[in-house]
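A.B. asks: model this:
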Amino acid sequence: MPDKPTAEVVVDETLVRALLRDQCAELSGAPLHHAADGWDCSVWRVGDRLAVRLPRRAAAADLIAHEQTALAIIGPQIEQTGVRVPLPLVHGRPTAGYPWSWSVVPWITGMPGLAVAREQRRGWASSLAAALRALHRPALADAPVNPVRGRPLATRDEAVSARFEAARRRGSAAEEVLTHAQRLWRDAVETPDWSAPPVWIHGDLHPGNLVAMGGRLVGVIDFGDVTGGDPAYDLAVAWLAFDAAGRTLFRAELPGVDEATWVRARGWAAAVAVLLLEHSDDNEPYRLLGSEALAELVCEP
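C.D. replies: This is a model prediction of the structure:
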């Protein structure tokens, strides 16, 4: 992805310790160190087993609130499959020194999915499918609303088509690859929309939000885009994460998914892949993810 936006609040050790001292005193003296700054949030390790997750900017503030609301409902059923999620243990409140909600969550030990070679992810297929079967249950009527993820594809057609044209101008991929991927997008737009009630979806499911250990999938993280909608958006992970063999295994574990949903999922995979190409000049792992996903799509019949 592009350079992350500038933080609007300085999130440092002094702030994190002050929040813990004020709202979670039992952790205020624990070892604390900075783990990472993502696009939206700063993450700090607390001892060996916990982490603090705090928005860096106002646009991300709702993401933490959405995680706190949704994971209380969907987190336990996902974890019953053996795949962990960052189920908030502390719902931190805004204070005079920090304006947004924040969370203390379990630290899921493992390596980022992006660091695992595509062919080595095949062993995740069954676990990821089980996690999605647990997740893709009817969403509450007041589930968080995401204006982009899980919506009818036609609502995103203009934006996605513009990205394909931008990719052509930039020479981000070969013309025949972009033409094939855009045809898959068009096929998906013309496929009937999801007509059943909205189900819970992760909303940002790709290898960067998967955690692995020893060839096993052990966690799914970053539920900030969680929403109710069409599960096809999440199922795009079949092309984002897996090679052909892994994809076959993954799809076999989801026999209840109809062909129209897979067509939409493939279209979403094309849209996400071209987005990654557009916004990955300064992040090689995500540029490679976009290129690899396009290659997987071209290999499909």
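
A.B. asks: going forward, measure contacts between C-alpha atoms and count neighbours the same way
C.D. replies: Noted.

A.B. asks: residue ranges for the strands of the stretch 101-250 of the chain, please.
C.D. replies: 102-106, 111-112, 199-201, 210-213, 216-220, 227-229 (DSSP state E, counting those that start in this stretch).

A.B. asks: separation between V160 and R169?
C.D. replies: Per Cα to Cα, to the nearest Å, V160 is found 14 Å from R169.

A.B. asks: okay, those two: which has more neighbours?
C.D. replies: Comparing V160 with R169 by other Cα atoms under 10 Å, the one with more neighbours is V160, at 21 against 10.

A.B. asks: and for comparison, fold this next one:
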Amino acid sequence: MRPPLHPKPMLAEAARSLGLEKIINYGGDGWDYDTVTAFDSHGRTWIMRAARRADVVPLLMRENAILPHLQIGLLTPKPEKFGALENGFPCAAYQFIPATESSAETISAEATHLAKALHRLHTTPKEIWVDHVPSSPSWLDRTREQLEVTAAHVTWPTHILAKWREILDLDQLWASQPVLCHGDLGPPHLLSLDGHLVGMIDFSDMQYAPASVDFGDLLTAFGKEAMLRVLISYAALSGSNLETLLAASYGYRELGPMFTAFHGINVGQPEFIEEGLARALEIFEPR
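C.D. replies: Just a heads-up that it's a prediction; the model follows:
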């Protein structure tokens, strides 16, 4: 949890304007949001999120439009209160989901449950999200463009750049019909309670992309065994080709450091660029 970027009195004023009178704590939700945890007059716990930067504002607006209609068989945030900070940055509040981040062991044990949730997410009716999640340019074209942007800013080893271009040229890996993906399935965004998977949160990185985007994230975050258990169940549900989806998931994982560096370039955070370079070396030049 990072410290908030907006002044605490400003966050408190916005929370109180939404009927959240008793502040529990302040914090930063990743790099994109400031958060306030607070009680309402009925003693219910809420999380208020406020965009930290101008480029995050449309992501929050997108969540506000889509999440109330999302039904995936897991608890998801349902924004119910909407406002703005004194400086104009928007905020939204949803009721707190009383659970903690998931472990690889939980994901393995709950693989079928997660596979069903991902299948429901990926088959969400298009009318719910089509006006909020861009479908053009394609994921593949966007990714190729992002790779070239990073190549102009980061001193990648030549063989790593060549490998990434080779991966993106494997059209058979990326030929599946794009779906609505979560886009950031790590431990903080998959919530568990008493060993059971109960929730999925933080949909800021939703994108119209191959399903392998979500499985590549699971592979990075939880390891091969957990991801494979989910993938096998998902392939049975969706009718996807297991071998192709597995290969694409590994391909996406290998592209991950490039996405991290691109984000750093995009938001002016050099630490992301450094992290991306370090992860690329870890993947392609393991000790």
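
A.B. asks: that older thread, of the strands of the stretch 101-250 of the first structure, which is nearest V298 of the first structure?
C.D. replies: Nearest to V298 of the first structure among the strands of the stretch 101-250 of the first structure is strand 210-213; the distance by Cα to Cα comes to 24.0 Å.

A.B. asks: how big's the offset between that closest one and the second structure?
C.D. replies: After superposition onto the second structure, strand 210-213 of the first structure sits on average 2.9 Å from its aligned residues (mean Cα distance after the TM-score superposition for the first structure).

A.B. asks: quick check: buried residues in that strand?
C.D. replies: By neighbour count on 16 or more other Cα atoms under 10 Å, the buried set for strand 210-213 of the first structure is 210-212.

A.B. asks: on that earlier part again, ranking the strands of the stretch 101-250 of the first structure by burial, who's on top?
C.D. replies: strand 227-229 (a mean of 28; mean count of other Cα atoms under 10 Å).

A.B. asks: residues in contact with the most centrally placed residue in the first structure?
C.D. replies: The first structure has D204 as the residue nearest its centroid, 2.5 Å off, counting by Cα atoms, centre = their mean. Contacts for D204 of the first structure (Cα atoms under 8 Å, 6 or more residues apart in numbering) come out as 149, 222-223, 225-226, 234.

A.B. asks: may I see those arranged in CSV, with neighbour count and distance to A139 of the first structure as well?
C.D. replies: As requested, the contacts of D204 of the first structure are exported to CSV (neighbours: other Cα atoms under 10 Å; distance: Cα to Cα, whole Å):
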residue, neighbour count, distance to A139 of the first structure
R149, 24, 14
D222, 20, 18
F223, 23, 14
D225, 23, 14
V226, 25, 10
D234, 23, 14
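
A.B. asks: pick out the most distant pair among those residues.
C.D. replies: So, the contacts of D204 of the first structure by Cα to Cα: farthest apart are R149 and D222, at 14.2 Å.

A.B. asks: run a quick neighbour tally on E243 of the second structure.
C.D. replies: Other residues close to E243 of the second structure by other Cα under 10 Å number 12.

A.B. asks: that one: which element?
C.D. replies: helix 242-267 (DSSP states H and E).

A.B. asks: distance between that helix and the chain's centre?
C.D. replies: 13 Å (Cα atoms, centre = their mean, to the nearest Å).
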